[in-house]
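J.: Sharing a model prediction with you, sequence too.
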Amino acid sequence: MGSPKVSIIIPIYNSEEFLDKCIKSVINQTYSNLEIILVNDGSTDKSLEICRKFKKIDSRIILIDKENGGVSTARNTGLDIATGDYIGFVDSDDFISNKMYQKMIESMIQNNSDVVECGYFTCDSKYKNIKIHELRDSIIDGEYQCSYMYLSKTNTTNYNVNKLYKKSLFDHLRYPGYKFSEDYWVNTKIFFKCQRKVTLKECFYYYVMNDQSAVRKDFEYNKRIDTIKAAQDLYEFHYHRYPDLCPFIALYICGYVLTFYFNLNMNTTNNKIYKQELREIFKKYFPEIKNEALGQIKFKGLYIYMLAFKFNPKFYLILKNIYRKLSLSL
């Protein structure tokens, strides 16, 4: 029996500055049985030209050129044609260690796992390492425990890119239409189907801080509210499956309510309707943060902020601004 095939899906949009390094890092993997799916999502720079260059020199590359539809549609396009036994994702402004998939596939086979996750580095746009994000070596069994560890943010990340998945986990599952929190949404559904997950301490993925990436652009409420909508969808999903996991999702929702409320306050445009919407969301989900989820934040600043917001959102903003000024002065 030959070595299993890994399909690596790379969604690409206007990444000419980083794309060369990204694709080279995938091509140069020590594990060679790869299907490299480049999905150009309507780039207007030279990204497509770069993709065509690499396609000519590596027969493992499949290039798809489509109209712009966002990262979720690009990943779904890749999933629809992937023929590998396993699925990996790499973002086009990031890069990976040349032994990443060798190490992950070895662990996947040795442990007969459904998902393998590794640590990652954060780099600046000049590829200088800023921070190391190590995880702990571990093996988790059972869909409940896998779901619990993920939603409680225990020894894991929300990302898709530092994970390798059995392709069968994506049967009848695709990325949602949300513009944010699509990783969180998909991983929650994945871990509900996961029987064994392996976590590797080592860091093989390099996350590049790109100022043009979606999460780092100026705050746009109509788009960013998808973060909360995705989580609300997941709350309903688990309410009828593992309801004791819902407090963790409620915590996720309320945390973003506070973040978005503060961002709206920094914006001088009329946003009363948006603020009212956030207050109503908080009112619904804050009482659901209980048990272990509450214990996670009981003695941390976030809980103080939430209590202040519950008392009066203006009081929360005062506290937040005081902390922000103190942080800037240090």
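T.: Nice, I can see it. A quick note: this is a predicted structure, and the numbers were derived from the prediction, not measured.
J.: Please count neighbours and contacts with C-alpha atoms only from this point.
T.: OK.
J.: and the longest strand seen in the chain, what other elements does it pack with?
T.: Taking DSSP state E as the criterion, the chain has its longest strand at strand 196-208. For strand 196-208, the elements it packs on are strand 95-96, helix 100-111, strand 115-123, strand 138-141, helix 143-151, judged by 3 or more C-alpha pairs under 8 Å, 6 or more residues apart in numbering; DSSP states H and E.
J.: Can you lay out these as a markdown table showing mean neighbour count and distance to Thr188?
T.: What follows is those, written out as a markdown table (neighbours: other C-alpha atoms under 10 Å; distance: least, C-alpha to C-alpha, whole Å):
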| stretch | mean neighbour count | distance to Thr188 |
| --- | --- | --- |
| strand 95-96 | 24 | 24 |
| helix 100-111 | 18 | 20 |
| strand 115-123 | 23 | 13 |
| strand 138-141 | 14 | 15 |
| helix 143-151 | 20 | 7 |
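J.: Now distance to Lys5 too, for these, in TSV please.
T.: Formatted as TSV, these follow (distance: least, C-alpha to C-alpha, whole Å):
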stretch	distance to Lys5
strand 95-96	18
helix 100-111	10
strand 115-123	15
strand 138-141	23
helix 143-151	25
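J.: For the lengthiest helix in the chain, buried residues please.
T.: With DSSP state H setting the assignment, residue counts place helix 246-265 as the longest helix in the chain. Neighbour-count burial for helix 246-265, with 16 or more other C-alpha atoms under 10 Å as criterion, is recorded at 246-258, 260-262, 264.
J.: swap in stretch 14-30?
T.: Neighbour-count burial for stretch 14-30, with 16+ other C-alpha under 10 Å as criterion, is recorded at Asn14, Ser15, Glu16, Phe18, Leu19, Asp20, Cys22, Ile23, Ser25, Val26, Ile27, Gln29.
J.: ok, back up a step: next SSE downstream of the longest strand of the chain?
T.: helix 221-224 (DSSP states H and E).
J.: Packing partners of that next one?
T.: Helix 221-224 packs on no helix or strand, going by 3+ C-alpha pairs under 8 Å, 6+ apart.
J.: How about residues contacting that helix?
T.: The contact list for helix 221-224 (C-alpha atoms under 8 Å, 6 or more residues apart in numbering) reads Lys179, Phe180, Phe260, Leu264, Tyr274.
J.: next structured bit after that helix?
T.: Beyond helix 221-224 in the direction of the C-terminus, DSSP H and E gives the next helix or strand as helix 226-239.
J.: got the contact list for that next one?
T.: Here helix 226-239 makes contact (C-alpha under 8 Å, 6+ apart) with 178-182, 184-185, 188, 245-246, 249-250, 252-253, 256-257.
J.: try this one next to it:
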Amino acid sequence: MTGLSIIITYYKGEKHIFKCLNSIIDSAENAKKKLPFEIILVIDSIEDSLEISSKIKKEYANSKVDLNIHINEKNIGVSESRNIGLQKSKFNYFTIIDQDDYVLQNYFTEIEANLDGLYSAYVINGYIKYESENREIPIYFFKPKFTFKSILNKNTLIYTPGLIIFDSKFVSKSNFFIETSKQYKGCDDWAAYLNLLYKGNCNYKYIKSKIFIYLMHSDNYSNKIDEMINSSISVLDYLSKLEALNFKSKRKINYSYLMQQFYLAKDFKKEKKVSLLKKFPKQFMDHYFFSFFSIDRQNRLIFNMRKILKKKEYN
């Protein structure tokens, strides 16, 4: 059926979940075309599952929203929980929104104007909101690339799965997230995109209007730099074993291994630039010089410049 299935996985997130749900419902009510949609909430925290499900049911008892709640019998992790949500979904378009993120008022208006059934994926724009400092930075300035090479090298950062809407006519919902939540924790999304794109880059459309908020706070798993990098290496281990890989893809994966080692030395071990240049000469030059000639890296450079300027503004 034509419509949008929104999958949300919940894990001890009462602080944020109601803002997330309210933002989706409010945006849908303000839209003109009224694209049919459903919210599938998969609760994966056993400790508060009954309590939170009861509160959510009570909160939206009088709402007309199509809200389906599934409670896992045990904690199975974000990847498998998302796959369960996708299995239960009924509409052709699907997206994954994290419990601590939310959409803006124009979300449904913009996606209704852009979901045309011609593309495998729709990449949307938005803001990263720094909760502790109450500031927002636009994510993309130029159209980001959603290609195997760009995602593999992390030149294009898809900060959260909510920034992409997929069309199941082209992208299968079945086991979209590989079943390795613990091993690839923090890189589940990255693994899913690469698992899709290594077979061939998919056609995608960029929705440049800012319609989404990715909330940056102290509990974001992305703050754990060493674990994120080691999870990335695990993803590369998985990819390197795929039988359908062509020679070019294998070369790109091997190079990405070296980039992860470079990031580990640069961002976690905090090695000096002289040491980095000596150990990783090509990766150093790519990161600090050559890669900035690409649109993807320019997006990140502008984002970082805005972040610095905004910080001064708020200080």
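T.: Sure, I can see it. Since the structure is predicted, the reported quantities are computational estimates derived from the model, not experimental observations.
J.: sorry, back to before: counting neighbours, show which residues of the following helix or strand past the longest helix of structure 1 come out buried.
T.: Helices and strands here follow DSSP H and E; after helix 246-265 of structure 1, the next one along the chain is helix 272-285. Going by neighbour count (16+ other C-alpha under 10 Å), the buried part of helix 272-285 of structure 1 is Tyr274, Lys275, Leu278, Arg279, Ile281, Phe282, Tyr285.
J.: Tell me which residue of structure 2 matches up with Gln57 of structure 1.
T.: Not Gln; residue 57 of structure 1 is Ile. If you follow Ile57 of structure 1 across to structure 2 using TM-score structural alignment, you land on Asn62.
J.: Near that match, how many other residues are there?
T.: Asn62 of structure 2 is surrounded by 8 other residues when neighbours are defined as other C-alpha atoms under 10 Å.
J.: In what element of secondary structure is it found?
T.: Asn62 of structure 2 belongs to no helix or strand, assigned by DSSP H and E.
J.: what does Leu48 of structure 1 give?
T.: Using DSSP H and E, the element containing Leu48 of structure 1 is helix 47-57.
J.: What residues sit buried inside that helix?
T.: With the criterion 16+ other C-alpha under 10 Å, helix 47-57 of structure 1 contains buried residues Ser47, Leu48, Cys51, Phe54, Lys55.
J.: With respect to Gly78 of structure 1, which of these is nearest?
T.: Minimum separation from Gly78 of structure 1 among the buried residues of helix 47-57 of structure 1 (C-alpha to C-alpha) is found for Cys51, which lies at 14.8 Å.
J.: Next, find the distance separating the closest one from Asn40 of structure 1.
T.: 8 Å (C-alpha to C-alpha, to the nearest Å).
J.: shared neighbours of those two, anything?
T.: Among the neighbours of Cys51 of structure 1, those also in contact with Asn40 (C-alpha under 8 Å, 6+ apart) are Leu63.
J.: who touches the host helix or strand of Asn22 of structure 2?
T.: Following DSSP H and E, the helix or strand that holds Asn22 of structure 2 is helix 14-30. Defining contact as C-alpha under 8 Å, 6+ apart, one finds that helix 14-30 of structure 2 is touched by 10, 34-35, 52, 56, 65, 99-109.
J.: same question, stretch 104-114 of structure 1
T.: 115-118, 164-166, 169, 194-198.
J.: Please apply the same query to stretch 160-167 of structure 1.
T.: Counting by C-alpha under 8 Å, 6+ apart, the neighbours of stretch 160-167 of structure 1 from elsewhere in the structure are 84-91, 104-105, 114-120, 183, 187, 204-205.
J.: quick one on the thing from earlier: ok, the buried residues of helix 272-285 of structure 1 vs Lys325 of structure 1, which is closest?
T.: Taking C-alpha to C-alpha as the measure, Lys275 is the one of those closest to Lys325 of structure 1, at 23.0 Å.
J.: Please report the distance of the closest residue to the closest one other than its chain neighbours from Ser32 of structure 1.
T.: For Lys275 of structure 1, ignoring the flanking residues on the chain, the nearest one in space by C-alpha to C-alpha, 6 or more residues apart in numbering is Tyr261 at 6.3 Å. Between Tyr261 of structure 1 and Ser32 of structure 1 the distance is 47 Å, computed by C-alpha to C-alpha.
J.: just to revisit the earlier point, any chance of a markdown table for the buried residues of helix 47-57 of structure 1, columns distance to Ile318 of structure 1?
T.: Rendered in a markdown table, the data for these read as follows (distance: C-alpha to C-alpha, whole Å):
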| residue | distance to Ile318 of structure 1 |
| --- | --- |
| Ser47 | 45 |
| Leu48 | 48 |
| Cys51 | 49 |
| Phe54 | 53 |
| Lys55 | 55 |
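J.: Near the corresponding residue of structure 1 for Leu4 of structure 2, how many other residues are there?
T.: Pairing criterion TM-score structural alignment: the partner of Leu4 of structure 2 within structure 1 is identified as Val6. The criterion is other C-alpha under 10 Å. On that basis, Val6 of structure 1 has 25 neighbouring residues.
J.: now swap in Asn220 of structure 2 and tell me
T.: Using other C-alpha under 10 Å, the number of residues around Asn220 of structure 2 comes to 11.
J.: Alignment lookup: it to structure 1.
T.: So, by TM-score structural alignment, Asn220 of structure 2 is matched to Ser213.
J.: And for Asn114 of structure 2?
T.: Matched by TM-score structural alignment, Asn114 of structure 2 corresponds to Ser107 in structure 1.
J.: What's the separation between its match and Asn210 of structure 1?
T.: As defined by C-alpha to C-alpha, Ser107 of structure 1 lies at a distance of 31 Å from Asn210 of structure 1.
J.: can you check Phe311 of structure 1 too?
T.: 37 Å.
J.: For the two, indicate the residue with more neighbours.
T.: Just comparing Phe311 of structure 1 and Asn210: by other C-alpha under 10 Å the higher neighbour count belongs to Asn210, 18 against 11.
J.: What lines up with Tyr193 of structure 2 in structure 1?
T.: Tyr193 of structure 2 maps onto Asn187 of structure 1 when the alignment is built from TM-score structural alignment.
J.: Its match and Asn158 touch, don't they?
T.: Yes: counting by C-alpha atoms under 8 Å, Asn158 is a contact partner of Asn187 of structure 1 at 7.3 Å.
J.: So the two - more neighbours on which side?
T.: Each of Asn187 of structure 1 and Asn158 had its neighbours counted (other C-alpha under 10 Å), and the higher figure belongs to Asn187 (22 against 18).
J.: List the contacts of the match of Leu4 of structure 2.
T.: With contacts defined as C-alpha under 8 Å, 6+ apart, Val6 of structure 1 is in contact with Asn33, Leu34, Glu35, Gly84, Asp85, Tyr86, Ile87, Gly88.
J.: Noted, bye for now.
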